[in-house]
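> coords please:
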Amino acid sequence: MIDSHAHIYLEHFEEDVEEVVERAIANGVEKILLPNIDSTSIEQMLRLEEQYPDVCYPMMGLHPCSVKEDFEKELQIVEDWFNKRSFLAVGEMGTDLYWDKTFWEQQKEAFHFQCELALKHDLPIVIHCRETIDETILLVEQYEGKGLKGVFHCFTGTVDQARQITNLGFFLGLGGVSTFKNGGMDKVIPHLERSKIMLETDSPYLTPAPHRGKRNEPSYISLVADKVAEFLNLSRKELDDLTTANTNKLFFPSK
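The predicted structure follows:
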């Protein structure tokens, strides 16, 4: 399995990150993809890559919740890193109107800047869109036919929204919400395009049942996989093979 979205470089893991990675590997996770947040998270993220070069793969981007007054300076740091070395993707980027609506225009500007970076470096984008899924679909539609690719991480939308996203060639990241009793994903997942789904934990957030309320970690991706397999009427092996192939297709196309 591949955990396509985990923030295990955060302070939540500073006491036991080695054990967390070992548990993930023991539980069948072969790769953990690390989306960046902002300039404050880069050092810890790259340290983890150095420690586990064949397991932890970093991305570079600016999270929408970090788009503030100094967002242009933050985006310059992102661009500078792409000029220094390669990364797996541009992310985590996107839009968010859940926490704060103050910087909506700046979020859109940062979104376009990072889409252009992705096109320049021929990389996928990893999209966060909380309370903004329709608005974000419209932003992505502006790049239709230009070769932009990526994933809407933590997808919790409707069947119709999923169809709009996959029609644009984008993937859908399924995580802990898929296991929530009242999450509503049991009505959506059976109708998703199977060639466009991947698994994620978003560790340390959105912990799947039955561990809700505790810290999430990549080893828990098996709980997400069990539930998604059930909704799609697939065996676990079929689901693991499917989602791993999908994730490799987007993030590791040459392998």
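
> contacts and neighbour counts: CA atoms only from here.
OK.

> What are the buried residues along stretch 9-28?
By neighbour count on 16 or more other Cα atoms under 10 Å, the buried set for stretch 9-28 is 9, 13, 17, 20-21, 23-25.

> can you put those in a markdown table and add secondary structure and distance to residue 133?
Formatted as a markdown table, the buried residues of stretch 9-28 follow (DSSP: H, G, I helix; E, B strand; the rest coil; distance: Cα to Cα, whole Å):
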| residue | secondary structure | distance to residue 133 |
| --- | --- | --- |
| 9 | coil | 27 |
| 13 | helix | 30 |
| 17 | helix | 32 |
| 20 | helix | 31 |
| 21 | helix | 31 |
| 23 | helix | 33 |
| 24 | helix | 30 |
| 25 | helix | 33 |
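
> okay, those in CSV with distance to residue 200 next?
Listed next are those as CSV, based on distance: Cα to Cα, whole Å:
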residue, distance to residue 200
9, 16
13, 17
17, 18
20, 15
21, 15
23, 16
24, 12
25, 15
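
> Which one of those residues is nearest to residue 97?
Checking the buried residues of stretch 9-28 against residue 97 by Cα to Cα gives residue 9 as the nearest, at 25.0 Å.

> Provide a list of residues in contact with the closest one.
Contact analysis of residue 9 by Cα atoms under 8 Å, 6 or more residues apart in numbering lists 17, 41, 44-45, 48.

> what number of residues lie near residue 95?
Neighbourhood size, residue 95 [other Cα atoms under 10 Å]: 27.

> that older thread, out of the contacts of residue 9, which are inside strands?
In strands, judged by DSSP state E, none of those are found.

> For the residues you listed, which single residue is the most surrounded?
Busiest of these [other Cα under 10 Å] is residue 45, holding 23 neighbours.

> Quick check: nearest residue in space to that residue, chain neighbours excluded?
residue 9 (5.2 Å; Cα to Cα, 6 or more residues apart in numbering).

> re the thing from before, identify the farthest-apart pair in the contacts of residue 9.
Distance extremes for the contacts of residue 9: the farthest pair is 17 and 41 at 15.1 Å, using Cα to Cα.

> if we can go back for a sec, how close does the residue nearest to residue 45 get to residue 58?
As judged by Cα to Cα, to the nearest Å, residue 9 and residue 58 stand 10 Å apart.

> Overlap of the contact sets of these two?
residue 45.

> Residue 35: what's it in contact with?
With Cα under 8 Å, 6+ apart, residue 35 has these contacts: 5-7, 58-61, 91-92, 126.

> for stretch 75-90, which positions count as buried?
For stretch 75-90, burial by neighbour count (16+ other Cα under 10 Å) applies to 75, 77-79, 82, 87-90.

> Please provide the structure for the following sequence as well, for comparison with the first:
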Amino acid sequence: MIITDTHTHLYSEAFDDDRNEMINRAIKKGVSRFFIPAIDSTYTASMLQLEKDFPENIFLMMGLHPTHVKENYKDELKHVEEMLAQRQFYAVGEIGIDLYWDTSTLEIQKEAFKHQIQLAKHYKLPIVIHCRQAFDAIFEVLESEKSEDLFGIFHCFTGTLEQAHKAISYNLKLGIGGVATFKNGKIDQFLNEIDLKHIVLETDAPYLSPVPYRGKRNESAYIINVLEKLSDIYNIPKEEIAAITTQNSKDVFKI
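Okay, here's the model as predicted:
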């Protein structure tokens, strides 16, 4: 059984004490593919080191996270451009809009999001979207960039059924993680109305741990709990969930 974690911050400081052990725990459970989203330039060296340490398992993205779109965002976008020009990445991400922490940066967040979508189109790469309290703004930008070249993953999807269908209409898979196991997560109530061909698995480690680890540090091995929850929701074996969602990730990332 091959399991793919399409979104995990393995370079996070939360793993500084046991990073290799934590990754190996996941590999032993069948999680053999880890897709690593970028945040900003300060993490690039750590991401490249991860790839060097686990070359068969680690697949890197490049992008500027919306919460890190600050006064220096143009310099950060230049770094993204330079890295994409230098070497292979498997997605532009994570990118998007976050209005939970700061609404004052909405316009430059939209600008950065749009610019990075255009970079992804140029390199024929998928985008990986971060959205927090910003569905309307996200969909506004996606609509302006809608084309056959636009595709990717709506990371940590927490919207409604209607919003799920709208995201899918932009050639996006839904990234499903620990929230699906929460009693108040809500998405578990309608996920079985979404065809599995639109779903990929993720952890967002070290964040959003699934039940029974909620509130503790998340790690990629805990994707098993998400897998088991989806097996219950769709009423099919977890091996089948793993096979379908891994194939979906291959369709997106082309590997």
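
> What is the aligned counterpart of residue 48 of the first structure in the second structure?
Taking TM-score structural alignment for the superposition, residue 48 of the first structure sits opposite residue 50 in the second structure.

> same deal with residue 182 of the first structure?
By TM-score structural alignment, residue 182 of the first structure lines up with residue 184.

> Break down the stretch 1-150 of the second structure into its strands, ranges please.
Taking DSSP state E, counting those that start in this stretch as the test, the strands found in the stretch 1-150 of the second structure are 3-5, 31-36, 58-60, 92-98, 127-132.

> matching residues in the first structure for the second one?
Read it as strand 31-36 of the second structure. Mapped onto the first structure using TM-score structural alignment, strand 31-36 of the second structure covers residues 29-34.

> which residues touch the matching stretch?
With contact meaning Cα under 8 Å, 6+ apart, stretch 29-34 of the first structure is reached by 1-8, 24, 45, 54-59, 218-219.

> repeat for stretch 97-112 of the second structure
Stretch 97-112 of the second structure is contacted by residues 64, 66-67, 69-70, 73, 77, 96, 113, 130-134, 137-138, 141 when judged by Cα under 8 Å, 6+ apart.

> repeat that with 10 Å
For stretch 97-112 of the second structure, contacts defined as Cα atoms under 10 Å, 6 or more residues apart in numbering pick out 63-71, 73-74, 76-77, 95-96, 113-116, 118, 129-138, 140-141.

> Can I have the buried ones of these as a PyMOL selection?
To isolate the buried subset of those in PyMOL, counting by 16+ other Cα under 10 Å, use the following:
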select buried, resi 63+64+65+66+67+68+69+73+76+77+95+96+113+114+116+118+129+130+131+132+134+135+137+138+141
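
> Residue 2 of the first structure matches what in the second structure?
Superposed on the second structure with TM-score structural alignment, residue 2 of the first structure falls opposite residue 4.

> er, residue 112 of the first structure actually
Residue 112 of the first structure maps onto residue 114 in the second structure, by TM-score structural alignment.

> Quick check: that match vs residue 93 of the second structure, distance?
With Cα to Cα as the criterion, residue 114 of the second structure and residue 93 of the second structure are 12 Å apart.

> Now list whatever residues contact both of the two.
With Cα under 10 Å, 6+ apart as the test, residue 114 of the second structure and residue 93 both reach residue 120.

> Return the set of buried residues in the longest helix belonging to the second structure.
If you go by DSSP state H, the second structure has its longest helix at helix 106-123. Neighbour-count burial for helix 106-123 of the second structure, counted by 16+ other Cα under 10 Å, picks out 106, 108-114, 116-121, 123.

> Could you report the distance from residue 27 of the second structure to residue 190 of the second structure?
30 Å.

> Hmm, residue 118 and residue 59 of the first structure touching each other?
No: Residue 59 of the first structure is beyond contact range of residue 118, at 11.2 Å (criterion: Cα atoms under 10 Å).

> where do the contact lists of the two overlap?
With Cα under 10 Å, 6+ apart as the test, residue 59 of the first structure and residue 118 both reach 82, 89-91, 124-125.

> Residue 77 is in contact with the match of residue 112 of the first structure, correct?
No: counting by Cα under 10 Å, residue 114 of the second structure does not reach residue 77; the two are 11.3 Å apart.

> what residue of the second structure matches up with residue 13 of the first structure?
Checking with TM-score structural alignment, residue 13 of the first structure has residue 15 as its match.

> What of residue 75 of the first structure?
Aligned partner of residue 75 of the first structure by TM-score structural alignment: residue 77.

> okay, how far is it across stretch 173-193 of the first structure, tip to tip?
12 Å.

> just how off-centre is that stretch within its chain?
16 Å (Cα atoms, centre = their mean, to the nearest Å).

> now swap in stretch 193-206 of the first structure and tell me
7 Å.

> again with stretch 29-42 of the first structure
The answer for stretch 29-42 of the first structure is 10 Å, by Cα atoms, centre = their mean.

> Mind listing what's buried along that stretch?
Quick answer for stretch 29-42 of the first structure (16+ other Cα under 10 Å): 29-39, 42.

> corresponding residue for residue 87 of the second structure in the first structure?
Checking with TM-score structural alignment, residue 87 of the second structure has residue 85 as its match.

> do residue 237 of the second structure as well
By TM-score structural alignment, residue 237 of the second structure lines up with residue 235.

> okay, the buried residues of stretch 29-42 of the first structure in JSON lines with distance to residue 247 of the first structure next?
JSON lines is the format used below for these (distance: Cα to Cα, whole Å):
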{"residue": "29", "distance to residue 247 of the first structure": "13"}
{"residue": "30", "distance to residue 247 of the first structure": "12"}
{"residue": "31", "distance to residue 247 of the first structure": "10"}
{"residue": "32", "distance to residue 247 of the first structure": "11"}
{"residue": "33", "distance to residue 247 of the first structure": "10"}
{"residue": "34", "distance to residue 247 of the first structure": "13"}
{"residue": "35", "distance to residue 247 of the first structure": "14"}
{"residue": "36", "distance to residue 247 of the first structure": "18"}
{"residue": "37", "distance to residue 247 of the first structure": "21"}
{"residue": "38", "distance to residue 247 of the first structure": "24"}
{"residue": "39", "distance to residue 247 of the first structure": "26"}
{"residue": "42", "distance to residue 247 of the first structure": "23"}
